[in-house]
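Below are the sequence and a predicted model for it; my questions follow.
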Amino acid sequence: MQIIHAGQALTPDGWQDDLAVAIDDSGRIAAVGPQSSIADTRVDLLLPAPLNLHSHAFQRAMAGLTEARGPDPRDSFWTWRRLMYRFLDQLSPDDIEAIAALVFMEMLEAGYGAVAEFHYLHHAACGTPYDNLSEMSQRIVAAAMQAGIGLTLLPVLYQHGGCDRRALAGGQRRFGNDPDRFLALQAEAAQAVHAAASDYAMGLAPHSLRAVDPDGLTAVLGQAATGPVHMHLAEQVAEVDEVHAHLGARPAEWLLANHPVDARWCLIHCTQMTGTETDALAATGAVAGLCPLTESNLGDGIFNGTRFAGQGGAIGVGSDSNVQISFFEELKTLEYSQRLRDLSRAALATEGRSTGRVLYDAAAAGGAQAGGRDVGRIAPGAWADLAGYRTDTAQLCGRRGDAALDSLVFAGGGPAALREVWSAGRHVVTRGRHIHRDAIVATYMRRMARLETDI
């Protein structure tokens, strides 16, 4: 049993002072109540640690390598994607494990407690399957275990190079499976996930309507009676145009008309949706999985957040390409995108809750829903995914309640304030530093030394 004493904590009943949180040996919160004289750890501010709902771990290793303009007159997502394919052609299973361990460590040091890994790098170069079909999925599990982060693994079905069903080429060949081989891979990966840790979970990820044909989508969804379903949706203008040309409808319009989208679903990006599509998606109860730093980096566009929130839509945030891993910067970038578009301030705030509070509450609840993980609340029975912060910093100045959250999000207070992180009771960050940081970084640096980074 671990006991945390918090000077203030955000609970389902709102802010509470002088709280004790007990974590049992299974990694769940056993009790929440008044402080006693016994405590293993003391923090000024205790928050539910959010789940990062969308990550491509391997892309962290190419952060900073794609910011020079290429030969195309207008650089875009599509030129970035070609560079990404060239980079990933080099990556071995050992590389993937080392990169993912570093990424997951950085997520914990940013205050996340768990991650939903949207994992599509399945095969060796040229698309040759490994003897162990789920080799790469198992490396993701091993990396999560090294870091101690909670994991929802989302193996990705990727069939085609576009809606015209053209063959996969270049780096894409490492992603490819038909539905039957994908389901076999999924079953093997599930065994590894369930053997690894009791809080680990599985989901399903048809990549997108460009990469998965209607028959393939129906086939894999028919085998997924439970667990989260994640899919990229309406990220780029060219994607919307391609889907419309081949399927006769825009991506969100087609998906909602052809599949019973509900609260199990998490649709990623959704940056190119009409107002009508925004309202319709909100009504399904699905989570809009937003990755504002990556969406800004790639020039994806701006999610219609104010309209979606006004319709009661659920949102969460993820780090996607992992160009920068900062939970609070994701929240700030989301809010600022709405302000810049609408020439407004406090765009997502409500009458009773500040902007930072609205964003944090939404990300905590939406991440938990998208990851199929009982977190996002400091309450008995939930997994103990918790983040402890100090408030005696120049950015927070001892602030309390919503003002403390606003300072973490908008005043740059997060990195200096983070002190302790637990993931399903695993105390993996202490005094702001991951307990295995030195070893994880050393292994990552050795693997990176062998990679060609001139892409």
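Right, received. Where do you want to start? As the structure is a computational prediction, the values presented were derived from the model and not from experiment. Residues are numbered from 1 along each chain as shown.

going forward, measure contacts between C-alpha atoms and count neighbours the same way
Will do.

isn't G161 right up against S208?
No - in this structure, G161 is not within contact of S208 by CA atoms under 8 Å, at 10.7 Å.

Among these two, which residue is more densely surrounded?
Neighbour count, other CA atoms under 10 Å: between G161 and S208, S208 has more, with 26 against 17.

Enumerate every residue touching the closest residue to R173 other than its chain neighbours.
The spatially closest residue to R173, leaving aside those adjacent along the chain, is G127, at 4.4 Å (CA to CA, 6 or more residues apart in numbering). Shown in contact with G127 (CA atoms under 8 Å, 6 or more residues apart in numbering): Q172, R173, R174, F175, G176.

And T284, by the same measure?
Applying CA under 8 Å, 6+ apart to T284 gives the contacts V261, D262, A263.

10 Å instead, please
Counting by CA atoms under 10 Å, 6 or more residues apart in numbering, T284 touches L256, P260, V261, D262, A263, R264, W265, G313, A314.

closest to V21 among the residues you listed?
V21 lies nearest to A314 out of those, by CA to CA, at 27.4 Å.

Around the nearest residue to that closest one once chain neighbours are set aside, how many other residues sit close by?
Spatial nearest neighbour of A314, excluding adjacent residues (CA to CA, 6+ apart): V287 at 4.8 Å. Using other CA under 10 Å, the number of residues around V287 comes to 27.

Can you tell me how far V287 is from A205?
Distance, V287 to A205, by CA to CA, to the nearest Å: 14 Å.

Neighbour-wise, which one of the contacts of G127 leads?
Compared across the contacts of G127, G176 has the highest neighbour count, 27 neighbours, by other CA under 10 Å.

Can you name the residues that contact it?
G176 makes contact with 120-123, 127-129, 156-161, 167-169, 182, 211, according to CA under 10 Å, 6+ apart.

now the helices for the stretch 301-450 of the chain?
Per DSSP state H, counting those that start in this stretch, the stretch 301-450 of the chain carries helices over the ranges 305-310, 327-342, 355-371, 401-410, 414-417, 437-449.

any chance of these in JSON lines, with distance to T294 and mean neighbour count too?
Formatted as JSON lines, those follow (distance: least, CA to CA, whole Å; neighbours: other CA atoms under 10 Å):
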{"stretch": "helix 305-310", "distance to T294": "16", "mean neighbour count": "17"}
{"stretch": "helix 327-342", "distance to T294": "9", "mean neighbour count": "20"}
{"stretch": "helix 355-371", "distance to T294": "16", "mean neighbour count": "25"}
{"stretch": "helix 401-410", "distance to T294": "18", "mean neighbour count": "21"}
{"stretch": "helix 414-417", "distance to T294": "19", "mean neighbour count": "20"}
{"stretch": "helix 437-449", "distance to T294": "22", "mean neighbour count": "15"}
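
One more to weigh against that first structure:
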Amino acid sequence: MSPQDRTRFLFARQALLPGGWRHNVRLSIADGQFVRIEANSAPEPGDTRCAIALPPLSSLHSHAFQRAMAGLAESRRDPADSFWTWRRQMYALAARITPDDMRAIAAQLYLELLKSGFTQVGEFHYLHRAPDGSAYDTPAAMALALVDAAQETGIGITILPTLYRHAGFGRALAPEQKRFASTPDFIAGILETIAARHDADPRIRHGLGLHSLRAVDRESLSHMLSMVGADIPVHIHVAEQKREVTECLDYLGRRPVAWLLDEAPVDSRWCLVHATHLDEDETRRLAASGATAGLCPVTEANLGDGFFPLNAYVSQGGRFGIGTDSNCLPSAAEELRLLEYGQRLTARKRCCALPSDMLGSVGRYLYDSALEGGTRACGHAGGRIAPGTRADLCILDEAAMALPDLEQDAILDGMIFACPVVPVRDVMVAGEWVVRDGYHAGQDRIAAAFRETVRRLRS
């Protein structure tokens, strides 16, 4: 009998269920799913006991390889330092990475994400080709290295092979972008390979990445969408920088989000990553579309992107999730905290994330919204502690909270606003414990491989 075939039982003094917080919750888990949830119950002999159980978050947007340059781009090298100058350093790293390097870097990141409270990562993957621009013998080699890293750590992954055609609106790829070059047929082939090898694994999902409107023309976008299923997630960078908005207006005659909503079948399976620079009409229309805004506050702050108009968006029913993007600081707590604090600094008032007509816990609203938006954007069968869903759990270390004896929403407020990181003790993915007492069984091996890889890349 395999570990997933037997029934496991866990008893939580408090658990966040779809209907809200419940006390004394007994969870039955089998075949990687929650089977039965009983609140106001009593523990039985052999039950694993814990104080606080949460459904874990998804990081809906990640470029794993960029974890290898965390903290290395914080020296001014240009008087007009910006996203565009940072990108040159990122390209220099991207030029050197092999599939083995990718696996080692991603495994370290995914381990950190698990310990931060994430159990699914949306990997927006465009580093497709060999350093000379040729295809690998297995064209999906780099994507498969990311999937291997996810399997090594136990995290769930939504791999998003990303179409990348142009250096900018109407411009051919630059030499430093030759590893990103792809066609709809090339991306479809990667998706077919991943599906053929991994569709039976409940932790591995796939979707489609469209790099951006500056990198994917109208014809390629339409062709790519016609080649993939109508039920898989579709992610795209959009309106991250004001320069991008200006260039889009000049080239396409419309702002990028407006163009996308006019010309593409944007609906609930879409994730518009960043969408930082919206006007009032775009904000209203994006909220009404059912798409998820993929917000990455730590990276957006690091790159000087700007602030998303969160309150106006959520007050019109807009959905959002969070991503760790450049992975310069993989932290669920920091993403949520900075999302709220950025709004406070802009509006010069407190408790800004809530829709305008809502009162209550900011932490609870942020967590619920990021949970739902991330699960939807990553297209996986988790995100809730409920029968029939993938059995993912984040167990908090009650002793590591800033204050003792917290109850219900005060747990989330304290976890986000009064803890440096989410105080994770244990993590379960698809019915299997991957972190116990803060320890991952492969962490020493994974860290050693990561350090050796980064030393070699930097030399």
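Noted; the coordinates are in hand. Everything quoted here is computed from the prediction, not taken from an experiment.

Please work out the TM-score for the two chains.
The TM-score (TM-score structural alignment, normalised by the length of the first structure) is 0.96; 448 aligned residues with a CA RMSD of 1.3 Å.

returning to that earlier point: aligned partner of the residue nearest to A314 of the first structure in the second structure?
Aligned by TM-score structural alignment, V287 of the first structure pairs with T292 of the second structure.

Likewise for A169 of the first structure?
Taking TM-score structural alignment, A169 of the first structure has A174 as its aligned residue in the second structure.

Contact partners for the closest residue to that match other than its chain neighbours?
Distance criterion CA to CA, 6+ apart; nearest residue to A174 of the second structure, sequence neighbours excluded, is A167 at 6.1 Å. Residues counted as contacts of A167 of the second structure (CA under 10 Å, 6+ apart) are L173, A174, P175, E176, Q177, K178, A181, R214, A215, V216.

Next: G285 of the first structure.
V261, D262, A263, R264, W265, C266, G312, G313, A314, I315, Q369.

And it, how far from G367 of the first structure?
Counting by CA to CA, the separation of G285 of the first structure from G367 of the first structure is 13 Å.

Pull up the overlap in contacts between the two.
The contact lists of G285 of the first structure and G367 share C266, A314, I315, where a contact means CA under 10 Å, 6+ apart.

Report how many residues lie close to the alignment partner in the second structure of R450 of the first structure.
In the second structure, the residue matched to R450 of the first structure (TM-score structural alignment) is R456. Neighbour count for R456 of the second structure, taken as other CA under 10 Å: 11.

quick one: contacts for R456 of the second structure?
R96, D101, F450.

SS state for the first one?
I take that to be R96 of the second structure. coil (DSSP: H, G, I helix; E, B strand; the rest coil).

In the first structure, what sits opposite it in the alignment?
By TM-score structural alignment, R96 of the second structure lines up with Q90 in the first structure.

Apart from its chain neighbours, what residue comes closest to its match?
Nearest one to Q90 of the first structure, counting by CA to CA, 6+ apart, is L451 at 7.0 Å.

contacting residues for that neighbour?
By CA under 10 Å, 6+ apart, the contact set of L451 of the first structure is A61, F87, L88, Q90, L91, D95.

next one: A20 of the first structure
Neighbouring residues of A20 of the first structure by CA under 10 Å, 6+ apart: 3-9, 31-39, 41-42.

Might one say that the match of V287 of the first structure is in contact with G323?
No - with contact defined as CA atoms under 10 Å, T292 of the second structure does not reach G323; the gap is 11.7 Å.

anything in contact with each of these two?
L60, V273, A370, G374.

What number of neighbouring residues does the counterpart of V421 of the first structure in the second structure come out with?
Counting by TM-score structural alignment, V421 of the first structure corresponds to V427 in the second structure. When neighbours are counted by other CA under 10 Å, V427 of the second structure registers 32.

Could you report the separation of V427 of the second structure from D392 of the second structure?
For V427 of the second structure, the distance to D392 of the second structure - CA to CA - is 7 Å.

Pull up the overlap in contacts between those two.
Contact criterion CA under 10 Å, 6+ apart; residues shared by V427 of the second structure and D392: A53, L54, P55, P56, F118, T119, I155, W433.

Out of those, which sit inside strands?
Per DSSP state E, strands hold the following members of those: A53, L54, F118, T119, W433.

I'd like the distance between the aligned partner of the second one in the first structure and G113 of the first structure.
If I follow you right, that is L54 of the second structure. Here L54 of the second structure is matched to L47 in the first structure, going by TM-score structural alignment. Separation of L47 of the first structure from G113 of the first structure (CA to CA) stands at 11 Å.

Return the subset of the contacts of T284 of the first structure lying in strands.
Cross-referencing the contacts of T284 of the first structure against strands under DSSP E gives W265, A314.

got the contacts of T284 of the first structure as CSV, with neighbour count and distance to R399 of the first structure columns?
Output for the contacts of T284 of the first structure, formatted as CSV (neighbours: other CA atoms under 10 Å; distance: CA to CA, whole Å):
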residue, neighbour count, distance to R399 of the first structure
L256, 15, 44
P260, 10, 45
V261, 18, 41
D262, 16, 39
A263, 17, 36
R264, 19, 37
W265, 25, 37
G313, 23, 30
A314, 25, 28
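
Among the contacts of T284 of the first structure, which one sits closest to T393 of the first structure?
Taking CA to CA as the measure, A314 is the one of the contacts of T284 of the first structure closest to T393 of the first structure, at 32.2 Å.

Residue in the second structure paired with the closest one?
For A314 of the first structure, the residue aligned by TM-score structural alignment is R319.

surely its match meets L286?
Yes - look at R319 of the second structure against L286 with CA under 10 Å: they come within range, at 9.1 Å.

shared neighbours of those two, anything?
With contacts taken as CA under 10 Å, 6+ apart, the residues that reach both R319 of the second structure and L286 are T292, A293, Y313.

Only the buried subset of the contacts of A167 of the second structure, as a ChimeraX command please.
To isolate the buried ones among these in ChimeraX, judged by 16 or more other CA atoms under 10 Å, type:
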select :173,176,177,178,181,214,215,216
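
Out of the contacts of A167 of the second structure, flag the one nearest to A64 of the second structure.
Nearest to A64 of the second structure out of the contacts of A167 of the second structure is Q177 (CA to CA; 17.2 Å).

Can I take it that that closest one is in a strand?
No - under three-state DSSP, Q177 of the second structure sits outside any strand and is assigned helix.

Please tell me I have it right and it contacts L93.
No - judged on CA under 10 Å, Q177 of the second structure makes no contact with L93 at a distance of 11.7 Å.
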